[in-house]
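Chemist: Sequence and predicted structure below; questions after.
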Amino acid sequence: MNQQRLIYRLGERGMPKSIGNKASGLQALRTKGFRVPNTMVCTWNAYQQYTQNQTDLLSQLQTELSENLKTNCTYAVRSSANVEDGFAHSFAGQFTSRLDVQGVDAVLAAIRNIWKSTNADTVQAYVQQAGRERDQIQMAVLIQEMVTAVSSGVAFSKNPVTAVNEVVIEAVAGQGERLVQSGVTPSRWTAQNGQIIQASEEAVLEEPVLTEIVETTHRIAKTFKQDVDLEWAYDGQHVYWLQMRPITNLRETAVYSNAISKEMLPGFIKPLVWSINAPRHEHIIKQVVAEIIGNDKFEKSELTRTFYFHAYFNNTALGNMFSAMGLPPDSLENMMGIKAKAAQKPKMKMSFQALRHMPRVIGFIHHKLWFGRQLKKFFPQMEKRIKAFPINDLEQASEADILEYIDTLHNLSFPISYHTTVGMILMFVHNKILDSRLRKSGFGLEDFHLTHGMEEIQTYDPNIQLAQLTRQFHALSTEQQNQIQKATFAEFQQLPNLKPLQTALNIFIEKFGYLSDNTNDFSTTTWREKPDVILNLIKRSDSQQRQTAPKPRFESLPLPRLHRLFLNNFYHRARRFCYYRERISALYAYSNNLYHVFFLELGRRLTEQGILDKPNHIFYLYEYEVRAIVTQQEPEHTIATTIQERMAEMKSLEKIELPNTIYGDTPPPVTISSENKLSGTPTSNGTYTGVSRVVKGIADFDKVQRGDVLIIPFSDVGWTPLFRHAGAVIAESGGMLSHSSIIAREYNIPAVVSVNGAMKLSDETLVTVDGYQGKIFIHNHPQQAIGTSTL
């Protein structure tokens, strides 16, 4: 009777099922064409004979090993039990492994050590915890040719801690066992959609090798339709896959990000602002999703929440929404131009779900192609309605009337916000389409003036009209200029022989007075309330306005005739949506300012009644609290205490640095940054060294001097007059399409946005802004060159 074989080569025909989970995983990888080292497996039939003390087992194993082992080759001898690498329990590290084993006797001894390890106390405890019995363990053994590794590590197709859809790689120089050695910190990379989003500074892996590992990890997970944990080794020429197992205990964790918040809800958010803006932005996103997938499946999803008075969007919920449409989870960030360009363009997955929603997706796209017509009808109707509020006669209105105005404003603000969001996305899409078409001829949007000759846009640009006021000021006599230099705004209004400038400035404030530091935050002081700031900007301006080299028109680009004809439609669409974006942004800012007007009037009345200490303290209450107080449903004596507690809490949190991403619903520990280097997203090229000037709001506008590095918490159209003086810009929030980025590119000054901790810097600090790499260097030696610029 022939003896049953105990050792098989991986990939050999007739391979039995008794090879264990690790061997099965390697067999699957090899079958699908992934590179695996030459491997043998000792089946668990040998282990069964070992437990039964069969006398001829070792003799047979010795014979089979002699026939299969290479003389001068070293091997990794690893466990491959039936209980290892399962979905519920991995048994990782429970059984013995041996590396660099050479020779028949040494391999046989390693196999016996692995068998013996099934009786270890730690294994028995793990077996009990896993709800299994000791005699359920069946132990096969892998005998794998060692890879002489330059570097090795692990790769996860999904983040094993957060369940975020990203590839996580850890690596060490040399053999992989260093990953588990105490005191050894592996290099780590995280990739989403093929783009490295977090990278180790240590060069353990070259970029081509890293890219191969990321792409292959993604491909393996896609091939086997499950999330996998992989071990790999790189020998200087090839990446070998040493092990594959499913990621165990993968639980979805809510992941919150401030990437979208930095555009829609930036900075500290007072309770009243949060209680109105957050539901509105959530509603708009859900409305767009419902238009595409045709149901309210995600209506109850919570998309936003605050951590320490800062807004974060629930990326998990957003990702589920877009995944249901077959789109990448980060589609909203991509559409808003917040995310950097990916190394690998995300593709729509043609799943059953995606196909099921395809008719509605096509209908949605077709409808949005003609969205410009909708906007043309929307503008005059909504502008008329939004400007019909009697804001100059509020003293005659009762508290009930003002609450009714607020209710009406709520109803109007939702369609305004919807058209603002969709208009911004469509502007980005049309610009992107035009830019991609132009690239085929060697040009891009940066090579010409897209909105040249569009006087209608200038109507909504305060910077252009402020420049006109500046020219009027410098056209005055020296004596008149000196009079104005010494005057406050109120005194300026009374000066003789200045009627043209006084009238022009009053018209400017009447037209743009609703603007503030941040149009999303209606608690901030408006230009109308602080006209001295505008007058000071005019007084401090140079007689010679900053001149920038004019960009050519689209018509002057040397494009082939047929290509130009083809591009004309894309060009005119992009121009129109630039105009639509400016007009809808102005309408949005004006409507948001109405909340400021109405609630401040209620605050004034509550202050007169002795309920509030100051009118603007009303912004530290939630809307439901305001309504309860006004309608006398809330005990008045507790309100002042509540406000003081919230103000004190916000004050204590001013210097904390919060992460861009928060995992789970528990607020993370807060930290204060003291680094001498900051980083962010570069949005305007160039480098510049100069002194910092921190501008928190409208009250700080006067501080800015020519050549300063302007440091701002966020960007809005109300900040643009300062850019004429700045040598560079650092913003704590924003993206490629934020005002700070756009204006910086127009003025050819470096800009870095989304810089955590930027507002913690002090005035007069010498910094270098690297607009190419997104780095900010904080110098310790003030004698270094100031005003050094490289564009």
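Modeler: Received, thanks.
Chemist: hey, let's count contacts and neighbours off CA atoms from now on
Modeler: Noted.
Chemist: for the stretch 651-791 of the chain, what spans make up the strands?
Modeler: For the stretch 651-791 of the chain, the strands defined by DSSP state E, counting those that start in this stretch occupy 661-663, 677-679, 681-684, 687-694, 709-712, 728-731, 751-753, 766-770, 775-778, 788-790.
Chemist: Can you list the helices and strands that the fifth one packs against?
Modeler: Applying 3 or more CA pairs under 8 Å, 6 or more residues apart in numbering; DSSP states H and E, one finds that strand 709-712 makes contact with strand 687-694, strand 728-731.
Chemist: Next one for the comparison:
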Amino acid sequence: MTYINNLGDVGQGDVAMAGGKGVGLGGLVQAGLPVPPGFVLNTAAYADFVEANRLQAGIRELDSLSPLASPQDYEDASNRIRALFAGGTMPAAIATELGAAYRLIGDGDAAVAVRSSATAEDLPSASFAGQQETYLNVVGAEALAAAVTDCWASLWTARAMAYRAREGIGPDAVRLAVVVQRMVEADAAGVMFTANPANGRRDQILISAAWGLGESVVSGTVTTDDVVVEAGSGRVLSRRTADKEVMTVVADHGTREQPVPAGRRRQPVLDDQAAAELAGYGTRIADHFGAPQDIEWARAGGEFFLLQSRPITALPEPAADAPDTWPVPYPKGLYFRASIVEQLPDPLSPLFADLIDGSVSRSLRALMAGAIGKNVIGEDDVGLPTINGYAYYYYRTSAMLRVTAMSLAAMRALIRGTAHMGVAGWREYSHPRYERVIKDWSAKPLGGLSGEELLEGVQTLLDAGTVYYTAVQSIIPVAATSEISFRAYYDKLVRRNGDAPAQTFLLGYDSEPIRAEKSLYDLAAWVRGVPGLAPAILNAPTPALVESQRTGVPPAAMDQALWGLWRPRFQDHLGRYGHAVYNLDFVCPVPADDPSPLLETVKFYLRGQGTDPHERQRLLAARREEETGRTAARLGPRRRAAFLRLLRWAQNAAPIREDALADVGLAWPLLRRMLLELGQRLVGSTVIAEPGDVFWLRHRELRSAVEFGLAAPGAPAAVAITGADRPVRAAAIEERRMLWRGQAKASAPQLLPESRWMERAFGSMMPAASQQQPGDVIKGTGASSGRVSAPARVLRGPEDFATMVPGDVLVARITTPAWTSLFAMASAVVTDVGGPLSHSSIVAREYGIPAVLGTGVATQRLTSGQRIRVDGDAGTVTIERGPRPADGGSA
């Protein structure tokens, strides 16, 4: 039996024999990089040791703990398994080969490093870093054999066993190899990431360095110097030199820690030249393995040695630095993140930014011209420019003054429904016109349209949607005024101690988001009635169901007959409600494109979670009518008439507002299909790499491609186009995405330019509170009463919906009607943007859960899993520290 393999003979396919660390080192040797000489004692040695000492049955029995077992249970099991190894005897054949290999690298008395190399370690999917042991400065064959046995036993440390249990890896699926290398008595050491883990940038290399051996860096016992180097050029981009108090050094046996000499504590471990040299090795390693790497390195006598290389796991997508200044493009104007901008919480994609600016400007000028006169707003007076990618409503200062002076005329137009304003304008003009535009373009087969026609359709549909949204904005003041008027009258002139709050009279009505929720609940109820269908859907991974919905091919967990029943029913739901937007930017899929969140909601109901929305609505309506009758009965004729008149006004307006908002995205499924059709054609012409890249083009670039015939059906590959009209390659698209991710980390000011007078004049009108909120209490607007203590779940968009756990507090920048399905799982709602009359507040009140809206900073300050207390009465969110409150949760 051969138990020894030279490092240079270990290839990428040898994980089962040499473990992840052995494979990584083998790759470094084959790439010609400086690696200390050594060998691998392969997994066959581990297997034969376990068999010879009859350990497997005991291991299997002790390593059968649940992932939820206590840390002490894991410690007890680990100690017992490691005692089995300590009592074992190394077979003579293994000891003989190990001793011979050791003598070849050091005449039998060399100091070596002995490192564990597990078969489920240093993999792209899970690193298992630090789960097994390393022994340094091992001298002599007897000490080496003991260190090897200790390495084998370290496969069963408590932390390794718990890690594998969480990952679903059983005891029979793992083995351990051992890497033995000549010891490098390093004067400096550390780790190097060939991509920056802080921002995901693949063009930046992060080096952490300390004096002495690298174990202090890996274990985290020393503060390191951190140097960021530009990949390729070797230019140092930034450095942080730490006060390094301790270092790990070689001792007589093993290692020890000692103080860093005073003169070296604040001295950089690597100068710029050394950092560039090391980064050059990092670039070679990443190129060799074809993926970003996490590398351990050491330096001795001015030479670098590479001790380990493994793939970086969980590397974020590359992101630029978050912006910290907010320069305005036009100085003589005011900038607001309100109105339509509330539906644009993230930085805009380039194509949407280019198209929406002019579209909003045209729709707003047309509406205002019809309502208060053609000369009030000029062509350059309003717009929707972006600052650091974020959309802002822009008003030239003079135009803002003219509009303010005409506010009474605008109010009269609103009440009369002039220029498709107000409820009547929405019902009789805006909504029918929007539907007609969509119907006309839906009748045209996309494959037969030219590039020019597709681009025309995109602009026409976006303009129709913008006009519709502008008209919907005129409904919001009606709804707000009606509810505020009713609440004021009721609270001041009607309500007595012990009476129901005003919101009781406004709940239990149907609206489009509530109808969509009931549709999903009814779909789940129907599924339970079809034999075999519920388990088939629950067992099918959601991505597989989404793909099957798109292709028509049933997933593996479902037969054709069940699929034939399910697919049309779910498709019918998507046809009615799949246009609800999570975000107005058309780069974001709507449920019709990606129904993953809706499928998760169906599964939620199939598991018996949530409440029946029909019954909830019935109870709310019954209480509303009971309270209305009781209150009206005790009022005199005049107060009763005023009470009922204001009540009916508020009751009629609120559901209409939700209905109107829910249909803003009616054109979005068709609009996105048109853009993706253009994208598919541009892929065929080699202008972009994939259809979705079309969203990251500038409008002029897309227009140029269309004009050059590159978006025509069957167009040839792009030829030499120069100047601004050249094809956009993958690097430019990725650079824009990287910039967007950096911008998304910022918290955009509500008002620009930032000044005290702007805050005093307009701050109270903004849908978000101040971003300057230090401390553990975040203030917002209480929009639904109640108090809850529960974990936060910060959701950036539908891509995060699957992480929502029933009972979590839903924390988001905004919620639109498309988010309604999550309210069934949430114990409370917290948003950055919104107020007491926003969608979030209305739905939260329907569900009877607390809501604090318009905090401005919740998604920046809170993290998922963090326990918070939401007080919907006080309008506060408190970050809880220390022990849980005595009430144990909800209040």
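Modeler: Perfect, thanks for sending it. Note that the structure is a prediction, hence the values are computed from the model and not measured.
Chemist: helices and strands around the helix ranked longest in the second structure, which ones?
Modeler: Assignment by DSSP state H gives helix 637-662 as the longest helix of the second structure. Here helix 637-662 of the second structure touches helix 451-473, helix 475-489, helix 512-528, helix 613-634, going by 3+ CA pairs under 8 Å, 6+ apart.
Chemist: Next secondary structure after that helix?
Modeler: helix 668-684 (DSSP states H and E).
Chemist: possible to save the strands of the stretch 651-791 of the first structure as CSV with distance to Ser738 of the first structure and mean neighbour count?
Modeler: As requested, the strands of the stretch 651-791 of the first structure are exported to CSV (distance: least, CA to CA, whole Å; neighbours: other CA atoms under 10 Å):
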stretch, distance to Ser738 of the first structure, mean neighbour count
strand 661-663, 20, 18
strand 677-679, 17, 17
strand 681-684, 9, 26
strand 687-694, 19, 26
strand 709-712, 12, 27
strand 728-731, 10, 30
strand 751-753, 9, 33
strand 766-770, 18, 26
strand 775-778, 18, 20
strand 788-790, 23, 15
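Chemist: Please identify the helix or strand for the residue positioned nearest the centre of the first structure.
Modeler: Geometric centre of the first structure, nearest residue: Ala259, 3.4 Å, by CA atoms, centre = their mean. Using DSSP H and E, Ala259 of the first structure is not contained in any helix or strand.
Chemist: can you pull the contacts of it?
Modeler: 312-313, 333, 338, 660 (CA atoms under 8 Å, 6 or more residues apart in numbering).
Chemist: Redo these as TSV? Include distance to Ala467 of the first structure, neighbour count and secondary structure.
Modeler: Below are the contacts of Ala259 of the first structure laid out as TSV (distance: CA to CA, whole Å; neighbours: other CA atoms under 10 Å; DSSP: H, G, I helix; E, B strand; the rest coil):
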residue	distance to Ala467 of the first structure	neighbour count	secondary structure
Tyr312	37	24	strand
Phe313	38	24	strand
Glu333	34	15	helix
Ile338	30	19	coil
Asn660	37	14	coil
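Chemist: got CSV for these, with distance to Leu567 of the first structure too?
Modeler: What follows is the contacts of Ala259 of the first structure, written out as CSV (distance: CA to CA, whole Å):
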residue, distance to Leu567 of the first structure
Tyr312, 39
Phe313, 37
Glu333, 27
Ile338, 26
Asn660, 39
